[in-house]
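> sequence unknown, structure follows:
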């Protein structure tokens, strides 16, 4: 998780986490007299369904005791490993578009299944422990679920050149990113937490999972800034709000006594704020106009400016032709592009 804390988790591998969660529970306690008895074989199998990543029920059956939030965090981390192994690490043989779609849907269903199976007592990410402290494990587990959703979908954003409102991958990233941003703003502002003070930098230094989640969330906001500038540059209110939220978090983080990764997160996000177009596929910045395309572009391509680059849509600095990346980082995005080029 430390290697992923900068916001890019391509180094996270599923095989690194495919071990059972330790479970010292081998006895069942009689609630009436407090006596103990050894678990039956059926009860042991039920227990393994909760703690073994190889169990089909691993992501959907949970404990609710004192260790429940920790086990939920471990399961969310295992799921992140599964998502990133499929996205970045596993070599994919030639597959049909239907097979690729099924694989993406399977991962999406796992994430949503984990989210909806969270026990009611763990639904609130800001739940306090019985000692009156913030349950960082529970908040981290909720954070990883949303970051997994973003990781699964972000490289597919804008690849089909749909308008933003019709881009399902974009809408998922937008929703999860805003949820995470709202949580971190809530931490900073101490709203409804009952906390005296939260030093965000110190919290992130001690919790690379939250650091990773914050990086992914702010990267998502930067991508939304670029998309709004390209597709709807007149929507100043939304653009200003996105920038304000990022600046508010970075400003608070820069005042912390300790900063995660020696301030790398500030450097990374500041660079993306200055050039958010680096998060968009080149096909969005430099579209090939095809009148036969079923979804013609509904935005104005950026005009060429004396051959050296493209004019910034708001009249600012030019965009170099290398600013936009062709989204081929994930196996899904690569397969989508290869399939589209073969049409």
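Thanks, I have it. Since we're looking at a predicted model, the values are computed, not measured. Numbers count the residues shown, from 1 in each chain.
> please count neighbours and contacts with C-alpha atoms only from this point.
Will do.
> any figure for the gap between residue 249 and residue 80?
25 Å (Cα to Cα, to the nearest Å).
> next: residue 105.
From residue 105 to residue 80 the distance is 15 Å (Cα to Cα).
> more crowded one of the two?
Shown here are residue 105 and residue 80; by other Cα atoms under 10 Å, residue 80 has more neighbours (28 against 12).
> sticking with that one, tell me its helix or strand.
Per DSSP states H and E, residue 80 falls inside helix 68-84.
> could you do residue 28 as well?
strand 27-29.
> check which helices and strands the host helix or strand of residue 201 sits against.
Secondary structure assigned from DSSP H and E places residue 201 in helix 200-205. Judged by 3 or more Cα pairs under 8 Å, 6 or more residues apart in numbering; DSSP states H and E, helix 200-205 is in contact with helix 208-231, helix 236-254.
> let's bring in a second one:
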């Protein structure tokens, strides 16, 4: 009785609420025969005699998938016996992401979320833009006047970051905007408004996970050498496909200064290789066989030459 009382208090009143809840849920799932993935601790898998079930957890929201409906029903009954469970049926909406199925595959978008951003910022009636950012505009920490209310800018950029879950082509522009969260200035806000006008053009745009296609990992990486005028650091960007489906993308400023474009490209390749390795472990946990070698594409001949010839690594 004392244990249950403490658990109830920690779930709803203390800072360790999320940790205590996850310990409770994970121990129950392991009792049901699920194994926790070493690659992603929020992923639990069960595989026996050809029956595969995967369970993905985000706080108290759960996605359940598998190849056997009877086993999925059994898992639901088990969870209902341990927790108060609300079955939402077939996955259609999850954490602001809209899921739709068709004969061509599964589409993911955040139309409702995008429209909410436009409405809250007053850009529902704005003139649409064809590009999320101007090509030759470079933002710095010193240009323009400081914003009187920095919290408005931070809130907007934070919401745009979450929108990049289904819109990879916004990643670079939003990444640049996120570098000025501490002291945003007027040019930074104007650049954010440019992104909003681009979203206005097609708020329901998302990604498609095709039904057909080979399950082969292909990665494309690039680097923008010394793009940041404040630090002279380069920017890494990559996008990884499983067949024809984009599954991972990222833009990030490199941690060190590269003295040549070849070094910047090589660091970009190394970062992408780390992501590919992690994705291969995830695919293995999801019972997806990926026996062929993953392909990595880079447009810098010097970086490719260094990567393929270990003697030149120095």
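Thanks, I have it. Note that the structure is predicted; figures quoted are calculated from it, not measured.
> overlay the chains and give the TM-score.
TM-score of the superposed chains, computed with TM-score structural alignment, normalised by the length of the second structure, equals 0.28; 148 aligned residues with a Cα RMSD of 6.6 Å.
> just tell me which of the helices and strands packed on helix 200-205 of the first structure ends up closest to residue 265 of the first structure.
helix 208-231 (6.6 Å; Cα to Cα).
> tilt between that closest one and helix 236-254?
Per axes from the mean of the first three to the mean of the last three Cα atoms, to 10 degrees, the angle that helix 208-231 of the first structure makes with helix 236-254 is 150 degrees.
> do a quick rundown of the helices in the first structure.
All helices of the first structure, identified by DSSP state H, fall at 41-51, 68-84, 97-116, 136-153, 168-189, 200-205, 208-231, 236-254, 264-274, 282-285, 331-341.
> so which of those is nearest residue 29 of the first structure?
Closest among the helices of the first structure, using Cα to Cα: helix 41-51, at 12.7 Å.
> for the closest one, which positions count as buried?
Applying a neighbour-count criterion of 16 or more other Cα atoms under 10 Å, one finds 47-51 buried in helix 41-51 of the first structure.
> okay, those in CSV with distance to residue 41 of the first structure next?
Below are those laid out as CSV (distance: Cα to Cα, whole Å):
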residue, distance to residue 41 of the first structure
47, 10
48, 11
49, 13
50, 15
51, 15
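> mind picking the two most distant members of those?
Greatest spacing in the buried residues of helix 41-51 of the first structure, by Cα to Cα: 47 and 51 (6.7 Å).
> tell me the helices and strands packed up against the helix or strand where residue 162 of the second structure lies.
Assigned by DSSP H and E, residue 162 of the second structure belongs to helix 150-163. On a contact count with 3+ Cα pairs under 8 Å, 6+ apart, helix 150-163 of the second structure meets helix 111-121, helix 171-177.
> against which helices or strands is the last one packed?
Packing contacts for helix 171-177 of the second structure, counted by 3+ Cα pairs under 8 Å, 6+ apart, involve helix 150-163, helix 186-201, strand 245-253.
> as TSV, the ones you listed with distance to residue 75 of the second structure and mean neighbour count would be great.
Compiled in TSV, those are given as follows (distance: least, Cα to Cα, whole Å; neighbours: other Cα atoms under 10 Å):
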stretch	distance to residue 75 of the second structure	mean neighbour count
helix 150-163	30	18
helix 186-201	40	21
strand 245-253	27	19
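> identify whichever of the ones you listed lies nearest to residue 209 of the second structure.
Nearest of these (Cα to Cα): strand 245-253, 4.9 Å.
> show me what that closest one is packed up against.
helix 171-177, strand 206-210, strand 235-242.
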